[in-house]
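# Provided below for reference: sequence and predicted model.
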Amino acid sequence: MAQTAASAFWQFSLDLYARPHVSTLCLALQDKHGFDVNLLLFCLWSAQVSKVALDSSEISELLDRISPLNDNLVHPVRSARRWVRLCIAGSPETDPAVGLVKVYASLKAVELQSERQVQSALAGLSRQTANRDRTTQQSAASANLCIYRQVIAAPDAAAVLLSQLVFMAFAPPIKPGVSLT
């Protein structure tokens, strides 16, 4: 059975996010520089699939299209989850906050499903690239993230993290037991 673009993008994201340091980088870009993790992952996935760089109008359109989902669903759920996590962390085990552990787990699951909805929307906005210049996956990914950084006016400091993210996304995974020396 053929995989839909949305499920292919979701699987790509799960696989990449599970690699060492990728989640840390993505969250730093999100929390310190204002990037949307799902759009970061889309920029990488799109480059992998099409080897075509997106332009600033495409990045802006993607941001506009996912903004309602983020503003009304993902961000409020994330905010609630983070608040509950702080309540749990700051409470003794006998405190009523212990019951919040289940609430935290539920919010985490809802947040993940919300993120998947954003990814589904992004995948649905993928454009046909048949008549566009192709490049390497890494070059397209670097260009996508550079343009994304410019569109949201993120500081130059974010460029280093974005470069690291591209490297981690396209470097072959290290097999267990294989030495790099």
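Nice, thanks for sending it over.
# only C-alpha atoms from now on, for both contacts and neighbour counts.
Noted.
# longest single helix anywhere in the chain?
Secondary structure of the chain per DSSP state H: the longest helix is helix 100-124.
# return the set of buried residues in it.
Within helix 100-124, the residues that count as buried by 16 or more other Cα atoms under 10 Å are 103-104, 107-108, 110-111, 114-123.
# do the same with stretch 132-147
Buried residues in stretch 132-147, counted by 16+ other Cα under 10 Å: 137-147.
# if we only consider those, which is nearest to D31?
L145 (16.4 Å; Cα to Cα).
# which helix or strand lies directly C-terminal to the host helix or strand of the closest one?
Using DSSP states H and E, L145 maps to helix 137-151. Using DSSP H and E, the helix or strand that follows helix 137-151 towards the C-terminus is helix 157-170.
# now that following helix against helix 137-151, angle please.
150 degrees (axes from the mean of the first three to the mean of the last three Cα atoms, to 10 degrees).
# adding another structure so you can compare the two:
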Amino acid sequence: MSVNSAFVTSDAFWQYSLRVYGAGQTKDCLLYLQDEANLNVNILLFSGFLASKGYMLYATDISHIFKAIKPLDERTKRLRAKRIRFALACSGQSKCKLSAYYKALMATEIMSEKEQQEAIVKAASDILKRPVLTNISYAFENLKSELVKSAYFFANNNLDCPGLDLSSDKKLEKSTLIRQKISVLVQQFSTVGR
């Protein structure tokens, strides 16, 4: 089966992201994997997007994409931290999130996320040259194991994102939770994202 890579655009990816982000447990899983395994939410969403199109994605692909977007990722993290600091500084004040400043911070962060997604699609040009699978379920099953490998890759190779704290006494517990979150996330991608 051949999928025209013209269907894999940054706009199509953005629409996919909007559709799946708030569905079921997707948001919770994405944020957990971002916070606990230092995986990039947009790359996780992109991996689901590609699997829904029948593309196989490997841990090495995820690493390549992460390296390609690292400057944009760092900028987005700084913007997110600034927005969160502002929200914490006025905690207890419900007007904070309604303020023009907060809305401007959020709009800037969202614009940075969109730019990051555009860069992800560009970085995936070689992936989009691969043949696609007719069995989309297999693409999602493969994705599960490759995301787990990615979490460990980032942990073991540091890449300025420490991933799993491999020296921690809670290593097994944390790795089990990461695997569970990845499993739930891929299940959400396969049901909501098609």
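Done, it's in. The structure displayed is predicted, hence computed values, not measured ones.
# rewinding a little: of all the buried residues of stretch 132-147 of the first structure, which comes closest to A159 of the first structure?
C146 (7.2 Å).
# contacting residues for that closest one?
C146 of the first structure is in contact with 159, 162, counting by Cα atoms under 8 Å, 6 or more residues apart in numbering.
# quick one: contacts for T129 of the first structure?
Here T129 of the first structure is in contact with 50, 52 (Cα under 8 Å, 6+ apart).
# now the residue lying closest to Y148 of the first structure once chain neighbours are set aside, what's its secondary structure?
In space, and not counting its chain neighbours, Y148 of the first structure is closest to I59: 6.2 Å by Cα to Cα, 6 or more residues apart in numbering. Secondary structure assignment for I59 of the first structure (DSSP: H, G, I helix; E, B strand; the rest coil): helix.
# aligned to I59 of the first structure, what sits in the second structure?
By TM-score structural alignment, I59 of the first structure lines up with I62 in the second structure.
# what about that match, neighbour count?
I62 of the second structure has 25 neighbouring residues, counting by other Cα atoms under 10 Å.
# next: S94 of the second structure.
S94 of the second structure - counted by other Cα under 10 Å - has 10 other residues nearby.
# tell me how far A158 of the first structure lies from Y17 of the first structure.
Here A158 of the first structure is placed at a distance of 18 Å from Y17 of the first structure (Cα to Cα, to the nearest Å).
# A143 of the first structure maps to what in the second structure?
Checking TM-score structural alignment: A143 of the first structure goes with N142.
# thinking again about what came up before, give me the mean distance between the helix holding L145 of the first structure and the second structure.
In the superposition against the second structure, helix 137-151 of the first structure averages 2.8 Å from its aligned positions (mean Cα distance after the TM-score superposition for the first structure).
# C96 of the second structure touches A89, doesn't it?
No - with contact defined as Cα atoms under 8 Å, C96 of the second structure does not count as touching A89 (9.1 Å).
# and those two? which has more neighbours close in?
Legend: neighbour count by other Cα under 10 Å for C96 of the second structure and A89, higher for C96 (17 against 11).
# show me the contacts for that one.
Per Cα under 8 Å, 6+ apart, neighbours of C96 of the second structure: 87, 90, 102.
# out of the residues you listed, who's nearest P71 of the second structure?
Y102 (23.5 Å).
# now the closest one: how far from R75 of the second structure?
17 Å.
# V148 of the second structure now?
V148 of the second structure sits 25 Å away from R75 of the second structure, going by Cα to Cα.
# pick out whichever of these two has more residues nearby.
V148 (19 against 15).
# surely that one and K181 touch.
No - counting by Cα under 8 Å, K181 is not a contact partner of V148 of the second structure; they are 9.9 Å apart.
# wait, isn't V41 of the second structure in contact with C29?
No - with contact defined as Cα under 8 Å, V41 of the second structure does not count as touching C29 (9.5 Å).
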